[in-house]
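Asker: sequence first, then the predicted structure:
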Amino acid sequence: MDIITMDHGSGGKKTYDLINNIFYKYFNNDILLQQGDSSILKNINERLAVTTDSFIIKPIFFPGGDIGKLSICGTVNDLAVVGAKPKYITVGFIIEEGLNIKTLKTIVKSMAKEAGEIGVKIIAGDTKVVERGSGDKIFINTTGIGIIEENHRLLGCNNIIKGDKVIINGTVGDHGMCIFNEREALGFDVDIRSDCSSLNELMKDILDVSDNIKVMRDPTRGGLGTTLNEITQTSNKSIVLNERDIPIKDEVNSMGEMLGFDPLYMANEGKVIVIVSDDDAKKVLEEMRKNPLGKDSKIIGEVIDDNRSRVYLKTKIAGTRILNMLEGELVPRIC
């Protein structure tokens, strides 16, 4: 069995072979193949968006994706929600000694496939190997670079005003519940798949039809509840959600009730919160529903101005409760 050894991190022949036979082979593009200590990017005169992220998910393969696909989707989505067109990604691998090289190839091919479908180039990278027991199979760090076109105004929480509508593009909590079920081998007879997806085309579509989108955010760790709290804290506005309107799969809801997990705080990897003016809300909603990743989009709430910077949830039994930020770690190693 071919496995990763400490020699693969030595900087010698095994490192060279690993880079050439896996990374250059599957991430093949003109910029990466400059093969310098840095990659040179030419003629970038537009506004740039830059993000960085690390992926330490356990397990590394799960229904709906793997750590490789997740690393590309997560980076692309962080660029897309600020209105940027994703262009370039760098990747750093921290690999534990003993990882099967076939497993590494599968992950790298998954990354190359997702990047190719998006049209983003992986332009630089690094590989480190740690001793057996010092890591957990593989960790991936990324940096993403995107371009914000001049005709797209900058999005931000300070643009939010009373009456703006809150839209989500589909069911929440799928990723978090999927990962927990796989990791703990709970044995639930349910078909819950991660929503791991790249949202750049969906974001482009709605930005093209409306100049009144105020802010977009992807509710990953901490879920919908925490992300909306971050928005209210920054904007100094409050948000009222209607529980009946928030899409949650029956399987996710049932598992949450049994385990004591609130799906509103479970992680997502293919969802976006869009806050848009009341005038354009229906138009944006219709456009989102044209995209397969937005077919279940719903308006779930609106912005109010009560000087409290809170998120309120109107419950199904006609009550109202405050939805605070998540405290503690609901499910660790989720992305």
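Answerer: Structure received. Quantities reported herein were computed from a predicted structural model and do not represent experimental measurements.

Asker: okay, CA-based contacts and neighbour counts for the rest of this
Answerer: OK.

Asker: how about the residue positioned nearest the centre of the chain, nearest residue that isn't a chain neighbour?
Answerer: Here the mean C-alpha position of the chain is nearest to the C-alpha of G74 (C-alpha atoms, centre = their mean), at a distance of 3.4 Å. For G74, ignoring the flanking residues on the chain, the nearest one in space by C-alpha to C-alpha, 6 or more residues apart in numbering is E269 at 6.8 Å.

Asker: burial count for the one you found?
Answerer: 27 (other C-alpha atoms under 10 Å).

Asker: shouldn't it be in contact with S197?
Answerer: Yes - E269 sits in contact with S197 when judged by C-alpha atoms under 8 Å, with a separation of 6.5 Å.

Asker: adding another structure so you can compare the two:
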Amino acid sequence: KVVDRGKGDGVYINTAGIGVIEHGLTIGPDAVEPGDVLLVSGDLGRHGIAIMAVREGLEFETTIESDSACVAGPVQQLLDAGVEVHCLRDLTRGGLASALVEIATASGRRIEIDEAAIPVRQDVRAACEILGLDPLYVANEGRFVAFVPERDAQRALSILRSDPLTEQASIIGSVSRKDDGLVTLRSAIGATRIVDMLSGEQLPRIC
């Protein structure tokens, strides 16, 4: 994806995937509806911090391992169970915050999330505090956010938690009836703030 200046003199192999859509759902920002519930598939921020620690030679009290994983299995389980998934997004570059801002902007819906409900491991949170990073913007490599109707939320959560890859899945917020395309976060102390896109890069590109 990223080639240094003057280093483009090599062989590049491009691939394309061909598949079959086995469901009748329209999954995307346009399908997001007021009342939808947001689920994240696991704890956030490990991949970005793990990569940064290796790159910069940082040592923490515990070893932080990447969350890299294939998310196709858990997603397929939701679809096979008949969960009406409205929107899905992987939480790679830019993390959860960037993904939600993009979805809110595209859908025109307000997304409200609860900081206390967002799973971040304590060692990752501590590393972010030391480095001056916000874990909501740190890259993940095996995490996604799903928007589902409220009636399907608990069933979807149970399905995800039954899979070892997504056993730390959590409900983190909902879609309000306000159509202003904003993302708001309720902090642990009860204050509410708007979540924006970062004006620059919080971390160097990983790939």
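Answerer: Alright, I've got the coordinates. Since the model is a prediction, treat every value here as computed from it, not as a measurement.

Asker: mind checking the TM-score on these two?
Answerer: These two chains, once laid on top of each other, score a TM-score of 0.92 by TM-score structural alignment, normalised by the length of structure 2; 206 aligned residues with a C-alpha RMSD of 2.2 Å.

Asker: the residue nearest to G74 of structure 1 belongs to a strand, doesn't it?
Answerer: No - counting by DSSP: H, G, I helix; E, B strand; the rest coil, one finds E269 of structure 1 to be coil, located in no strand.

Asker: quick one: which helix or strand includes the counterpart of A69 of structure 2 in structure 1?
Answerer: A69 of structure 2 maps onto S197 in structure 1, with residues paired by TM-score structural alignment. S197 of structure 1 belongs to no helix or strand when assigned by DSSP states H and E.

Asker: got the contact list for S197 of structure 1?
Answerer: S197 of structure 1 sits next to 70, 73, 269-270 when contact means C-alpha atoms under 8 Å, 6 or more residues apart in numbering.

Asker: that one and M325 of structure 1: what is the separation?
Answerer: According to C-alpha to C-alpha, to the nearest Å, S197 of structure 1 stands 25 Å off from M325 of structure 1.

Asker: alignment lookup: R153 of structure 1 to structure 2.
Answerer: In structure 2, R153 of structure 1 lands on L25 (TM-score structural alignment).

Asker: its match reaches E84, doesn't it?
Answerer: Yes - in this structure, L25 of structure 2 sits in contact with E84. The criterion is C-alpha under 8 Å, and the distance is 7.4 Å.

Asker: tell me which of the two has more neighbours.
Answerer: E84 (19 against 13).

Asker: and the more buried one? What does it align with in structure 1?
Answerer: With TM-score structural alignment as the matching criterion, the partner of E84 of structure 2 in structure 1 is N212.

Asker: hang on, its match packs against V276?
Answerer: Yes - proximity of N212 of structure 1 to V276 meets the contact threshold set by C-alpha under 8 Å, at 5.8 Å.

Asker: break down structure 1 into its strands, ranges please.
Answerer: Under the criterion DSSP state E, strands of structure 1 are mapped to 47-55, 61-62, 65-66, 85-96, 121-130, 138-148, 165-168, 213-217, 238-242, 273-276, 298-304, 311-314, 320-322.

Asker: quick one: the residues in structure 2 that the second one pairs up with.
Answerer: So that's strand 61-62 of structure 1. So in structure 2, there is no equivalent range for strand 61-62 of structure 1, judged by TM-score structural alignment.
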